[in-house]
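Q: How does the following fold in three dimensions:
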Amino acid sequence: MKTYLLAGFGGALAGLLLTTQLAGPLIAQEASKNASVYEQLELFGNVFERVRQDYVEQADDRELIEAAINGMLTSLDPHSSFLSSDDYADMQTQTRGSFGGLGIEVSMEEGLVKVIAPMDGTPAAEAGVLAGDFITHVNGESLMSLTLDEAVDKMRGPVGSDITITILRQGETEPFDLTMTRDTIRLTVVRTRTEGGAIVLRVTTFNDETLSTLETELAKAVEEAGGIDRITGFVLDLRNNPGGLLDQAISVSDAFLDKGEIVSTRGRHEEDTERWNAEAGDLAQGKPMVVLINGGSASASEIVAGALQDQRRAIVVGERSFGKGSVQTVMPVTADSAIRLTTARYYTPSGRSIQALGISPDIVVAQPRAQLGPQTAETEEEDANTPRSASSFNRSEADLRGALNNDSITDDQKRQIEAEMEAAEASAALREEDYQLAYAVDILKGLSAVAYDADQVPAAAKPAVTGEGSGTGGAPVSELAPEAGGTDAAPVEAAPAAPAAEGEDAPEPRPATE
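A: Here you go, the predicted structure:
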């Protein structure tokens, strides 16, 4: 019996020693890590007290702490920041439809205020501010060394007051001034018009009103055109749309898709992954679609363009988009302040992250840049042959200081993306040599992008049947063709959706793609 007891005691003791040997270092490591954190917090407290006591002027405690918090967040990436009570109120106002100012979406790059996109119908857009412009001065005062919030405050003022901003623009050899009048910015989130049988849907931002306004305006445009059968297709214009709310981007994508994945977001932990799938119902009723994008199309705009492109529901035309593939969540931290924190990257249905890469259009079409001031024949010829500036002004997410890397793709995948973009740019260059041939190539690319198949066209609708001498007696095409409504797209099958996100009424932090 003593032998068994001794053996049992020895085993227990060995197990205890083994556990201590394994757990001891882990516990010590965690304790050391916590001690380091506390030491750093103590350092912050010491510096804070030194500033309070010895700074040349009396400093406001709250401003010091808020500046320290903002510095911590802005060091992470260009889109994380602290929202003071005023900033938080402004953000809530902007996502609800109206606010005062010039009407530009801006970011900070290399100490300069950079225009992501001017908003349609605003003082900035009417004065000629373009995406990619740098604002160096306001009313003659330099914005260098100011924070983004401080620079924005300089541009704010009473409605009706004049403001002069100094612009640095690619293609211009020197800065120039633009004068405009501050106004209350009432966002017209969706505008429609009809061009050549196609309905153009101009979406300027993604706020609380975007989907409902889109549905209303689209229905009104279809009715004014004489019904869906009279429509050749839809153009969804997302150029210079800087983004907005994630849920609105998902809803707008869903409005044109019958099924398939729209977007997925992946956070730091695997359990943070969420997927959103489309539900049946297509506002365009299967009609062909084209999405227009450019370098000012960012965030939520890229989600919509990527979803419709990957699901082969639309042809994407224009220029490479901004490349902001991260999601920010606004988290209240007090009753009147919050933090905007990058919490996830988003991925298009094919699984690609566009962070710092952007959406590459199926057909590259560069818009001629607007010319400032009168042009003579001599200056036009000179501008055509020589660049007006040797400077390069990049305007993408990848160029922002501290931007997140796109480590979700392999080198081979990145090379493939770059090769596809080069091929599209080569096709664009072909227009200079043989525009008709380039147009034919672009049509084929477009048909391929929406999964067009010639076998889907009924024999009665083909020119060989309906044309002269085809044996139909010259019957009108409309009598032989099938009922109008367009061909259905062939969306990619998606994985099952994750549990639904919190509803609008829930007081949880709301993700945004600003």
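Q: Could you use CA atoms for every contact and neighbour count after this?
A: Fine.
Q: next SSE after the one helix or strand residue 426 maps to?
A: For residue 426, the element it lies in under DSSP states H and E is helix 411-433. Next in sequence after helix 411-433, counting helices and strands by DSSP H and E, comes helix 435-449.
Q: what is the orientation angle of that following helix with helix 411-433?
A: Angle of helix 435-449 versus helix 411-433, following axes from the mean of the first three to the mean of the last three CA atoms, to 10 degrees, is 150 degrees.
Q: Figure out how far helix 435-449 is from the centre of its chain.
A: In this view, helix 435-449 has its centroid 27 Å away from the chain centroid, taken as CA atoms, centre = their mean, to the nearest Å.
Q: follow-up on the earlier one: buried residues in the helix holding residue 426?
A: Within helix 411-433, the residues scored as buried using 16 or more other CA atoms under 10 Å are 417, 421, 424, 425, 427, 428, 430.
Q: if I look at the most centrally placed residue in the chain, how far off is residue 139?
A: Centroid-nearest residue in the chain: residue 299, 1.3 Å away (criterion: CA atoms, centre = their mean). Using CA to CA, to the nearest Å, residue 299 is found at 31 Å from residue 139.
Q: same question, residue 265
A: As judged by CA to CA, residue 265 and residue 139 stand 42 Å apart.
Q: Compare the two (neighbour count), which wins?
A: residue 265 (19 against 15; other CA atoms under 10 Å).
Q: One more, so I can put them side by side:
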Amino acid sequence: MTFRTALLFGAAVLSGLTLAPGLSGLEGNGGIIAAAHAETAPAPATDPNAGHAETYKLLTLFGSIFDLVRANYVDPVSDRELITNALNGMLSGLDPHSSYMTEKQYADMQVQTTGKFGGLGLEVQGEDGHVRVVSPIDGTPAWRAGIKPGDYIVAIDGHNIDGAPLNDAVEKMRGKPNTKITLTIIRAKAPKPIIVTLTRDIIQIEKVRSELYDKTGYIRIPQFTEETGEQLRAAYNELKQKAGGKLSGGLVLDLRNDPGGLLTQAIDVSSSFIRNGEIVSTRARHPKDSQRWDAKGSDMTDGLPMVVLINGGSASASEIVSGALQDHHRAVLVGTKSFGKGSVQTIMPIPGNGAVRLTTARYYTPSGRSIQGLGIAPDVTVKESREEPAFSIREADLSHILKNQGGNQTKPPARSDLPELAAHLPDEPPENWPAFDVTKPTTDFQLQEGLRLVRSMAGVAAPDPAASLPPVKPSSDKPAPVKNEVSHH
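A: This is a model prediction of the structure:
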């Protein structure tokens, strides 16, 4: 059997957002049946019929329970609902990213790739009956409302959704544009539930965006879609033109809260900065299905100093890029540890009956690391704030995750090329750092420290962004002398 090359790397189910759009299936109408036979493990016994006998016993058990439930459950239930629930259990019990989609759910997912539907712009993950936010997407209603990674959504329009299937919660959050929806959220360290009212909007994946800070370039990739590589190169060329032909202050690539997307685009983005060598490899159950992808022989920046920003919301495709750039010593990673999703999902359509989303391989960085459940550790740890805990949900926090195996090490290759300033960057904002405001880059501590570091790598002035802050306000329980009081407006 032959898989299409566009593999799915998204971290979670998306609510009111385009699903990480790498769709992949089996070619030919008989592919699913062939796959079922190919995946059957040989019986350990010498008798070739022993495995079949055990399978028949288990199928008989399934049939008995099916009849028992259909006849005795408190309410009538259709055969299709029972079978759908059984398929969901079979797949979701394997790992958090495998699932069965009904025909409607599969159609909805395909519609999501066009961006022509109403939603909130949330990526969510089901965990033990709870709905947890993986990431709000830039520029969407959820992002504007201040919903944060790690938040739990416990009620929709006042109705409790704890314990409900994740797909049901996602369906409730979708809806016609310009309609209202109220979410009740539980947040770490918040003394009581937070209630927010949002207006659904047409959700479209935000394109690659860029900014020029003096002569330092900044490029933000919110998700890896079909045009990400092309948009990246266009953004870089525009920055160069604005800077007078050269980004003398280096380049910052922002992959924070990027949930992933297309493998092909992760390779394309990595190859835009790495001249030679491996970008990523995947290892499947059967060696013939394993693959490796190498750089294309050019670096569009010609070796420009680079910093990559990552955090706990950086998953899958963004981890491929950051891992490749780290292993090749092409960039310095700044921020906090990434999500840790090192598996590949393939969408296998079943004509007339939806599709299966199945984990089919693990991926590995150029040095042979599997980051499954571990994540990519930054070269320089810089937290986004003093108050917030680390990103509260990662792959390792999920139930029955895929094991980390097959990698030759769990740590990146030792680096001797880090600039001197890297050892002196603070790991969290100072006490008097201003509250973060998405509209004000000067309040983004990770970004400001990333800019400072890459400028030092480029050999240009790299002032401390905290140096110009007003003095720390005196503690309220220790009044300062009147002569030292400063009024802030």
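Q: Quantify their similarity with the TM-score.
A: For this chain pair, the superposition-based TM-score is 0.73 by TM-score structural alignment, normalised by the length of structure 2; 396 aligned residues with a CA RMSD of 3.4 Å.
Q: from the chain's centre, how far out does the longest helix anywhere in structure 1 sit?
A: In structure 1, taking DSSP state H as the definition, the longest helix is helix 2-54. When distances are taken as CA atoms, centre = their mean, helix 2-54 of structure 1 is centred 45 Å away from the chain's centroid.
Q: Now the element after it, going C-ward?
A: helix 61-74.
Q: What is the corresponding segment of structure 2 for that next one?
A: Under TM-score structural alignment, helix 61-74 of structure 1 corresponds to residues 79-92 of structure 2.
Q: Same check on stretch 339-349 of structure 1?
A: Mapped onto structure 2 using TM-score structural alignment, stretch 339-349 of structure 1 spans residues 356-366.
Q: Check which residues of the matching stretch are buried.
A: For stretch 356-366 of structure 2, by 16+ other CA under 10 Å, it's 356, 357, 358, 359, 360, 361, 362, 363, 364, 365, 366.
Q: Tell me if I'm right that residue 240 of structure 1 and residue 300 touch.
A: No - counting by CA atoms under 8 Å, residue 240 of structure 1 does not reach residue 300; the two are 11.6 Å apart.
Q: which residues of the stretch 51-200 of structure 1 fall in strands?
A: According to DSSP state E, counting those that start in this stretch, the stretch 51-200 of structure 1 carries its strands in the segments 81-83, 98-101, 104-109, 112-118, 134-138, 141-142, 162-168, 176-181, 183-186, 190-195, 198-203.
Q: Turn those strands into a markdown table, columns for mean neighbour count and distance to residue 329 of structure 1.
A: Formatted as a markdown table, the strands of the stretch 51-200 of structure 1 follow (neighbours: other CA atoms under 10 Å; distance: least, CA to CA, whole Å):
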| stretch | mean neighbour count | distance to residue 329 of structure 1 |
| --- | --- | --- |
| strand 81-83 | 23 | 11 |
| strand 98-101 | 18 | 22 |
| strand 104-109 | 20 | 18 |
| strand 112-118 | 25 | 20 |
| strand 134-138 | 23 | 27 |
| strand 141-142 | 14 | 32 |
| strand 162-168 | 19 | 32 |
| strand 176-181 | 16 | 33 |
| strand 183-186 | 18 | 25 |
| strand 190-195 | 17 | 25 |
| strand 198-203 | 21 | 23 |
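Q: who wins for proximity to residue 380 of structure 1 among those?
A: Closest to residue 380 of structure 1 of those is strand 176-181 (CA to CA; 19.3 Å).
Q: The closest one vs structure 2, average distance?
A: Following the fit onto structure 2, the mean deviation recorded for strand 176-181 of structure 1 is 1.2 Å by mean CA distance after the TM-score superposition for structure 1.
Q: how about that strand, aligned to which bit of structure 2?
A: Counting by TM-score structural alignment, strand 176-181 of structure 1 corresponds to residues 194-199.
Q: Residue 207 of structure 1 corresponds to which position in structure 2?
A: Under TM-score structural alignment, residue 207 of structure 1 pairs with residue 225 in structure 2.
Q: from memory that match sits against residue 262, does it?
A: Yes - if you go by CA under 8 Å, residue 225 of structure 2 and residue 262 touch, sitting 6.0 Å apart.
Q: now the helices: where do they sit in the stretch 151-300 of structure 2?
A: With helices called from DSSP state H, counting those that start in this stretch, the stretch 151-300 of structure 2 shows them at 166-173, 228-242, 263-271.
Q: Ok, the stretch 351-500 of structure 1 next?
A: In the stretch 351-500 of structure 1, the helices defined using DSSP H, counting those that start in this stretch lie at 377-385, 411-433, 435-449, 463-466, 477-480.
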